[in-house]
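Novice: Have a look at this prediction, sequence included:
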Amino acid sequence: MDNNKIWFVTGASKGLGRSLVLQLLDQGYKVAATSRSIDDLRKLSTAADFLPLAVDLKSETSVKEAVAATIRQFGRIDVLVNNAGYGQVGGLEELSDAEVRANFDVNVFGLLNVTRAILPHMRAQQSGHIFNISSIAGFTGTFPGFGVYCATKFAVDGLSESLSAETKPFGIKVTIVSPGYFRTDFLASGSLGVPAQPIAAYQAVRDVQNAHQHEINGNQAGDPEKAVAAIINVAAVENAPLHLFLGEDAYGMAYQKMDAIKADLETWKEVTVNTAIEA
């Protein structure tokens, strides 16, 4: 592996981001890492190859300052991992406009702020690799109570696919990482928003919410250390995938979605194809 690459990782104080930073440093990479709390980042390492940065991803100024500091410290950025984000549970009728926009501000617009700030440097060096951490919920959305979160991750998937086509001429790769359930603190109270005004009628949403908070949390099958090791390995290959699903559960759910689409396509083929203007 080429451990001369400089990595820039958002959301690095916990979860997959934290595991990724620690593995990278252990392997000799130089890493710039962001979080809202500089103190949390400083607990990770005191190594000279580690640059902790307190960043408000919702602020373009804050993001640009962090990118500039990284370039000053390390000279370049080779790999960007847009990892920062949080889950939001709640039925679409339950969630307020403010709750919805807050989730998009971090999961989508924060990602865009970082990507826009780093792309000029990658274009100048004619190389780079962007990993956008999405979710299996960015590929299939049949989860009651997770419509807004799914919407943010569907947005990440869509913009990443377009980004991959836009940046290919500059030698910049894009990989969408779509994990299933991994045993991190993602479902803990600090990473999972709940509706401020729940509606009692949505029992299915409450059941899903309770399951995620009290049954799935802490019992996820995925090993986060193996997930981040996979990302590091993919960053080293010549022909990196656009879509990287992680977890046996993600693998199964992806095929369920594709099979469902194929079934709808074939069942409704006559309606679908018979929409042309008659000659």
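Specialist: Happy to help now that I have it.
Novice: Could you use CA atoms for every contact and neighbour count after this?
Specialist: OK.
Novice: Now find how far off-centre stretch 224-235 is within its chain.
Specialist: Its chain's C-alpha centre and that of stretch 224-235 lie 14 Å apart, by CA atoms, centre = their mean, to the nearest Å.
Novice: Next: stretch 81-95.
Specialist: Between the centre of stretch 81-95 and the centre of its chain there are 12 Å (CA atoms, centre = their mean).
Novice: got it, and stretch 37-46?
Specialist: With CA atoms, centre = their mean, you get 21 Å for stretch 37-46.
Novice: quick one, helices of the protein?
Specialist: 15-26, 38-42, 60-74, 97-104, 111-125, 147-167, 203-210, 224-235, 248-267, 269-273 (DSSP state H).
Novice: Please identify which of these is closest to Ser135.
Specialist: Among those, the nearest to Ser135 by CA to CA is helix 147-167 (6.4 Å).
Novice: Work out which residue lies at the spatial centre of the chain.
Specialist: The structure's the chain has its C-alpha centroid closest to Ile133; by CA atoms, centre = their mean the separation is 2.1 Å.
Novice: residues touching it, list them.
Specialist: 81-83, 176-179 (CA atoms under 8 Å, 6 or more residues apart in numbering).
Novice: Strands - which of the residues you listed land there?
Specialist: 81-82, 176-179 (DSSP state E).
Novice: out of the contacts of Ile133, which one sits closest to Asn239?
Specialist: The nearest member of the contacts of Ile133 to Asn239, counting by CA to CA, is Ile176 at 13.8 Å.
Novice: follow-up on the earlier one: mind putting the contacts of Ile133 in TSV, neighbour count and distance to Arg36 included?
Specialist: As requested, those are exported to TSV (neighbours: other CA atoms under 10 Å; distance: CA to CA, whole Å):
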residue	neighbour count	distance to Arg36
Val81	25	16
Asn82	26	14
Asn83	24	13
Ile176	24	24
Val177	25	23
Ser178	24	24
Pro179	23	23
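Novice: also this one, for the comparison:
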Amino acid sequence: MTQTILITGCSTGFGEATARLFASRGWNVIATMRRPEAEAGLANLPNVLVTRLDVQDPASIEAAMAAGLARFGRIDVLVNNAGFGLFGVFEETSREKVLEQFEVNLFGLMDVTRALLPHFRANRSGTIVNISSGAGVFALPMISLYCASKFALEGFSEALSYELSGLGIGVKIVEPGGVTSTAFGQRSGAEAAGAHSIPDYAPFVAASNAVFAGLRASRANATSAEVAEVIFTAATDGTNQLRYVATEDIKPLVAARRETSEAEYLAFMRARVAPKLG
């Protein structure tokens, strides 16, 4: 029987690449996005249904699920990919933007998951793949709110995996790092441009921007297609592995966080990402 996957955030980046990969391997794909009218040709692929799903709109979640089930009869895998990042100093960020960061990256993901769980329970099978980030493992300056949302996603996903294991439902976390072939950086930059600037932070912001520019120049960025391959592995390998590091560039930072002492980790990170002032 052909399996079916529902993916959120398919207009660009990981979501689009993942939809294309699963379709190319014979899966039925429910490719969801906030604005289906802007989709990049996914609807022309065989066995792909493009439909609207805005994780901040519960009615659209239910409608997308209903459309997918009407078309394919069953959903086997959910990929929670929709998300965005706020870039800037915490104090400069409005409470409204903080709430939006969590509504999209965490609460919306929870709503989509909750909506699909009865279907998975009825089938006594299913796999949930939550797209996290290296910023869900280690924290970086200027993205405190994005880190907070992804740290929360990691904790939620791990706890949920214990709750669902006896029901035949698996939970996976995919952790990508720097990827050039997405619109993520563009939206983060646009969000930062709208932030209120506090002069006291100007030296720190300038120094942080220089640190990030150096990191970007020194690392080998993966592509969305390569991350999609890791998502495919997580969804199909049949193991109880929880976390998948999806790009090479973050592996030293993940290792520092998970394989060294707290003091060693903080010394490593401060030397690598803390801006030098004065």
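Specialist: Arrived safely, thanks for sending. Please read all numbers here as calculations on a predicted model, not as lab measurements.
Novice: care to give me the TM-score?
Specialist: Remark: TM-score between the superposed chains equals 0.86 [TM-score structural alignment, normalised by the length of the second structure]; 261 aligned residues with a CA RMSD of 2.3 Å.
Novice: counterpart of the residue nearest to the centre of the first structure in the second structure?
Specialist: Ile133 of the first structure maps onto Ile131 of the second structure when the alignment is built from TM-score structural alignment.
Novice: about what we covered before: between the helices of the first structure, which gets nearest to Pro195 of the first structure?
Specialist: helix 97-104 (7.8 Å).
Novice: That closest one maps to which residues in the second structure?
Specialist: The aligned range for helix 97-104 of the first structure is 95-102, by TM-score structural alignment.
Novice: Can you list the buried residues in that stretch?
Specialist: Going by neighbour count (16 or more other CA atoms under 10 Å), the buried part of stretch 95-102 of the second structure is 100-102.
Novice: ok, these vs Gln3 of the second structure, which is closest?
Specialist: Distance to Gln3 of the second structure, by CA to CA, is smallest for Phe102 among those, at 30.9 Å.
Novice: how many neighbours does the aligned partner of Leu153 of the second structure in the first structure have?
Specialist: Aligned by TM-score structural alignment, Leu153 of the second structure pairs with Val156 of the first structure. Counted with other CA atoms under 10 Å, the neighbours of Val156 of the first structure add up to 22.
Novice: Over to Ala48 of the first structure?
Specialist: Neighbours of Ala48 of the first structure under the rule other CA under 10 Å: 9.
Novice: now do the one 10 residues further on
Specialist: By other CA under 10 Å, 19 other residues sit near Lys58 of the first structure.
Novice: Residue in the second structure paired with it?
Specialist: Lys58 of the first structure maps onto Gln56 in the second structure, by TM-score structural alignment.
Novice: Quick check: that match touching Val104?
Specialist: Yes - between Gln56 of the second structure and Val104 there is a contact under CA atoms under 8 Å: 6.4 Å.
Novice: residues touching Glu99 of the first structure, list them.
Specialist: The contact partners of Glu99 of the first structure, taken as CA under 8 Å, 6+ apart, are Pro195.
Novice: just Cys150 of the first structure next, same as before
Specialist: Applying CA under 8 Å, 6+ apart to Cys150 of the first structure gives the contacts 137-138, 140-141.
Novice: Give me the buried positions along stretch 156-167 of the first structure.
Specialist: Result for stretch 156-167 of the first structure [16+ other CA under 10 Å]: buried residues 156-157, 160-161, 163-164, 167.
Novice: again, but for stretch 236-254 of the first structure
Specialist: Going by neighbour count (16+ other CA under 10 Å), the buried part of stretch 236-254 of the first structure is 242-247, 249-251, 253-254.
Novice: residues contacting the aligned partner of Cys10 of the second structure in the first structure?
Specialist: Alignment note (TM-score structural alignment): Cys10 of the second structure maps to Ala12 of the first structure. Counting by CA under 8 Å, 6+ apart, Ala12 of the first structure touches 18, 20-21, 33-35, 41, 83-84.
Novice: For those, which two are the farthest from each other?
Specialist: Spatial extent of these (CA to CA) is set by the pair Leu41 and Asn83 at 14.6 Å.
Novice: Filter the contacts of Cys150 of the first structure down to the ones in strands?
Specialist: Here DSSP E is the test, and the contacts of Cys150 of the first structure give no hits in strands at all.
Novice: which residue lines up with Ala32 of the first structure in the second structure?
Specialist: Alignment note (TM-score structural alignment): Ala32 of the first structure maps to Ile30 of the second structure.
Novice: For Asp97 of the first structure, give its distance to Gly141 of the first structure.
Specialist: From Asp97 of the first structure over to Gly141 of the first structure the distance is 20 Å, taken as CA to CA, to the nearest Å.
Novice: cool, Ile172 of the first structure as well?
Specialist: Distance from Ile172 of the first structure to Gly141 of the first structure, by CA to CA: 29 Å.
Novice: out of these two, which sits in the busier spot?
Specialist: Comparing Ile172 of the first structure with Gly141 by other CA under 10 Å, the one with more neighbours is Ile172, at 22 against 18.
Novice: The more buried one contacts Ala124, doesn't it?
Specialist: No - if you go by CA under 8 Å, Ile172 of the first structure and Ala124 don't touch, sitting 10.6 Å apart.
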